[in-house]
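Q: Structure here, sequence nowhere to be found:
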């Protein structure tokens, strides 16, 4: 967006990513003083009625949902012809990036993620919403392990009309349920299939089906059995594999009837008594995908059977074969057509996978992409502070790692500008203590400002500005923080405390807001005559001297000398 302020409220900070329809920005909500994410429909799609309807459908679907594992939606609107959604800003990475970086997850972590995903999906289904695009790229992972489901852009309310014929197969083909590949209506079981594929990927580090063309993957989803996760990792118990087998059954009637059933299974799958349970087996090919089988002629010696077999062989033609071939061609053609109009399939292009360049420096990444005839955009690199990635290393890629793209496609990157620091909350703290804490940041300059306050003690910080509590900043860059503190007390040290009893003088000064320190007078250099004039227990002198102006600051005091 050209404007950095939307509706006079949201101050755009930076661009952090893009999807098929929208760009995503980090912004500051200037009213509530919090970071938010803003999803903005791209300009070229603003005049496309279908894109606008899909975008609005995402907004409508998301605002219906309230769940700890679904990103919160704060605001929806249109500004200068740009449709936007304001949502919770989740710091972290998406699940696909996590899998790319770490590979297969341990089974306990995978089960925990799946339980959270199921909880989010149950919330959507209970509201009558089918997600239709559940995949790791649409799952954000927070630093504490909490996951957040996002992107309801192609979600569909049960019973609602589809926008286009291709709407039924808009989801990513690697997670696409077989019935959607055939162009059938999405159901809750379609989301359950996608959950099963995600579970498989969490446990193995990869999707079950891969091919050069999307149509090939779609056919595999329809025809091929899901590879066994236990053959890849024998330490995975049968109880876990059974969940994947049931969730990804080709016949949706064999799948879990709702996500609650799948969640219940996940809650008990790690129990010792379930580790070696019997393996789930469903008939394959299943109903709806029956294959015509021509039986071999039995060696019975019966002339009639042999003659029938000879007739079939001699004729060289069997109408059953022709029907099978025609049906197969129609299925392949139908899938190819549906994938083409949905944008999933891009014919006549050699597709490549975006390599994993996360963690590389820019030079190394460019060399890797050059070898694949891909173009690294070095003129528009986004720099971003991170919690753990050293400066100069790549932290994210667009399109994402593992995405299928054609040669000569431009790849954008986000690079770490350093490891972030987070500013503390100094309100209510003594100014001297705040200064000590900030001393660890050599590049942070402290700006002080006094303010009269009846509620806050002198020398105590009322509030801070420029760097507000919890704000992320780069400790390697010069940064200002303003500390507004309650004005110190300024007095004139009264003349009358001279020769006053030290207890009375101390009380008088303390009542004036002054800190007092008592110190015995050093008489080692005094003459006998001077000593004779001294009186016990009274104020001999003060520092600063009586009659002078004194400001009570943190750590300062008036010294009373006595004999």
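A: Great, that's in hand. Quantities reported herein were computed from a predicted structural model and do not represent experimental measurements.
Q: When you work out contacts or count neighbours from here on, use the C-alpha atoms and nothing else.
A: Noted.
Q: Helix, strand, or coil at residue 227?
A: Here residue 227 is coil, with the state taken from DSSP: H, G, I helix; E, B strand; the rest coil.
Q: hang on, it packs against residue 208?
A: Yes - with contact defined as CA atoms under 8 Å, residue 227 reaches residue 208; the gap is 6.4 Å.
Q: Who has more neighbours out of these two?
A: Higher neighbour count among residue 227 and residue 208: residue 208, with 21 against 13, using other CA atoms under 10 Å.
Q: which helix in the protein runs the most residues?
A: The longest helix of the chain (DSSP state H) is helix 319-342.
Q: hmm, who's touching the helix or strand hosting residue 93?
A: Applying DSSP states H and E as the criterion places residue 93 in strand 92-94. The contact list for strand 92-94 (CA atoms under 8 Å, 6 or more residues apart in numbering) reads 136, 137, 138, 139, 140, 141, 142, 143.
Q: following it, which helix or strand comes up?
A: Taking DSSP H and E, what comes next after strand 92-94 is helix 95-102.
Q: At the geometric centre of this structure, which residue sits there?
A: For the chain, residue 140 is the residue whose C-alpha lies nearest the centre (CA atoms, centre = their mean; 3.2 Å).
Q: let's bring in a second one:
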């Protein structure tokens, strides 16, 4: 049973689609409605919800991964339960898993192999330091983006699966290719089980395929502890023996022969392509160097033999089985004796020819002072001491000796030491004006975590306009996060209809949006004095901050004639009476006046009770982001406007004063109506100066 698209998990995460299915959990793409970002939500399958042990393990393991903060580990944001559904909210990675990457790319270059594998080992080293064993390392649980940055995911899920039902064979099939021999035998997984799986992943990166395959999970599991790992050099002869040795040591059958830690494996991998290791001998597990043990043959009872009706046939079968077996035993004993004699002779020859040779002690990872003491005690002298940056060795410790460890040398031979200065610091540059994608790719390669902040700016879209770390700052890459502010291009705005604005209103509007304002005046019979007559940027069109805006303000009615100022001649009484009667039919007088009103702002919590019931307010540092605007529409009636037409329309986030400039006839009063979010909040009629 799957979660329906559109479902809200925890009242916060809206399901957008299914990303993938697992043996125990399904993963969905969801939208975090509070932080407005995509996340991956892993939900425990319904058939596991009633299993108390699976629930306990799922939650415990999920919570433990929240402490794993590493650039190559998928971040866990939240662990919770919703109506009985256990879920984990994780970072959403836009990319593909390593399995698909290998299938698409085939055989990778050795440099890419080491780059990818080093990231995985770095992530797993942190997990092991926190006493967390992955238990299910495989390419399907390793995500990779377009910059070849790895993200390890699915920590701790496999252990819950292993303790539920043994019928989940199909679920285990994807993991059995990477299962260590001890896990195949049913033993408890350890750190070295993870290292074995990492060795199989490295094998697959190099060759493009897994070392063991078969028709069933059982047959593959048997091969892990019965058959040797196939040679990668047989697949790719150009691979140096040193790199194959890393695979052989990581995938040794006995945990004792494997690397003790991911740091040790990573250090060996980093130098596997060095010229100094070109003549390296093939790795041989210590258990193969132990004294050969004779295993007592298993005796077959009569009942174990094939049953036939003919007694003679039974006798023939027994004879045919005994003869080859006796021959094999005899030849085996002769071969062992030959090896013992030959080996003893060779050892004697080496001892006689080089009676005083001693092995260089293993001082790798040891502090310089202690390493000097060990070499002097072994009867060597100290040669040159070099200090170099090395990200895989602790500062002040030895990461290399020349000649190498275990080399047989004469006493008093000088041993050169290479001392780590730790991780090489990285110098932050000024990235202003550079493309974000290029800078991010370069910084990620150095191990620096990059975060993006989008801003509007005059620079072209995609260019960097600022950064959280100043230039010329030295940082340790794996411990550093830098925020790059990236241009979205200039911000566009929508021009309001400035009709009805006064000069003061226009100047304030231009200042708010950074417009270059030019004001002109003209006589007008249609628009009242002091109000906007026209504007150069049309209403509802887009503009940028810094654009030029020309506004024409009305000067009012033009004077029709100067003759009205001259004294009029006296009229006869009859004419005066006639004139008096004519004056009664003249046009009414035009009256202009200003009505100042204050439009109150209504906060969202008072405006809608539904908002509170549906979702909680997010935590936002900037209180302005919490404010919801009120949409205001003003209707006005005078000689120039009708109540059926919108006079002004705008949004407010606080109380706003507005001047309404009326031009009315003396016998026709004015009126206005104010709507806030579609509700009439102010109305006045019969307005006369």
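A: That came through, no problem. Only a predicted model underlies this, so the values are computations on that prediction, with no experimental measurement involved.
Q: Please work out the TM-score for the two chains.
A: Once the chains are laid over each other, their TM-score by TM-score structural alignment, normalised by the length of structure 1 reads 0.55; 359 aligned residues with a CA RMSD of 4.5 Å.
Q: quick one on the thing from earlier: how close does the residue nearest to the centre of structure 1 get to residue 337 of structure 1?
A: Using CA to CA, to the nearest Å, we find residue 140 of structure 1 at a distance of 32 Å from residue 337 of structure 1.
Q: Would you mind giving the secondary structure of the residue nearest to residue 506 of structure 2 when sequence neighbours are not counted?
A: Among residues not flanking residue 506 of structure 2 along the chain, residue 498 sits closest, at 7.4 Å (CA to CA, 6 or more residues apart in numbering). The three-state label given to residue 498 of structure 2 by three-state DSSP is coil.
Q: all helices for the stretch 451-563 of structure 1, in order.
A: Under the criterion DSSP state H, counting those that start in this stretch, helices of the stretch 451-563 of structure 1 are mapped to 502-511, 528-532.
Q: closest one to residue 36 of structure 1 among the ones you listed?
A: Of all the helices of the stretch 451-563 of structure 1, it is helix 502-511 that lies closest to residue 36 of structure 1, at 48.7 Å by CA to CA.
Q: name the helices or strands packed onto the closest one?
A: Helices and strands touching helix 502-511 of structure 1, by 3 or more CA pairs under 8 Å, 6 or more residues apart in numbering; DSSP states H and E, are strand 516-520.
Q: Show me which positions of the strand it packs on end up buried.
A: Along strand 516-520 of structure 1, these residues count as buried under the neighbour rule (16 or more other CA atoms under 10 Å): 516, 518.
Q: tell me how far that strand is from the chain's mean position?
A: Its chain's average C-alpha position is 59 Å from that of strand 516-520 of structure 1, according to CA atoms, centre = their mean, to the nearest Å.
Q: Same question for stretch 576-585 of structure 2: list its buried residues.
A: Using 16+ other CA under 10 Å as the test for burial, stretch 576-585 of structure 2 gives no buried residues.
Q: And the contacts of strand 92-94 of structure 1, which is closest to residue 241 of structure 1?
A: Closest to residue 241 of structure 1, out of all of the contacts of strand 92-94 of structure 1 and judged by CA to CA, is residue 136, at 19.1 Å.
Q: now for that closest one: what does it line up with in structure 2?
A: Taking TM-score structural alignment, the alignment pairs residue 136 of structure 1 with residue 139 from structure 2.
Q: Can you tell me, leaving aside adjacent residues, what's nearest to residue 312 of structure 1?
A: According to CA to CA, 6+ apart, the nearest residue to residue 312 of structure 1 is residue 318 (7.0 Å).
Q: and the one you found, how many residues sit next to it?
A: 11.
Q: now do residue 94 of structure 1
A: A total of 21 residues lie near residue 94 of structure 1 under the criterion other CA under 10 Å.
Q: one step back: pretty sure the residue nearest to the centre of structure 1 contacts residue 134?
A: No - contact criterion CA under 8 Å: residue 140 of structure 1 and residue 134 do not qualify, at 11.8 Å.
Q: residues near residue 215 of structure 1, how many?
A: By the criterion of other CA under 10 Å, residue 215 of structure 1 has 24 neighbours.
Q: ditto for residue 339 of structure 1
A: Close neighbours of residue 339 of structure 1, defined as other CA under 10 Å, add up to 23.
Q: Contact partners for it?
A: Contact analysis of residue 339 of structure 1 by CA under 8 Å, 6+ apart lists 166, 169, 214, 215, 345.
Q: that older thread, nearest to residue 540 of structure 1, out of the helices of the stretch 451-563 of structure 1?
A: Closest approach to residue 540 of structure 1 among these is made by helix 502-511 (9.2 Å; CA to CA).
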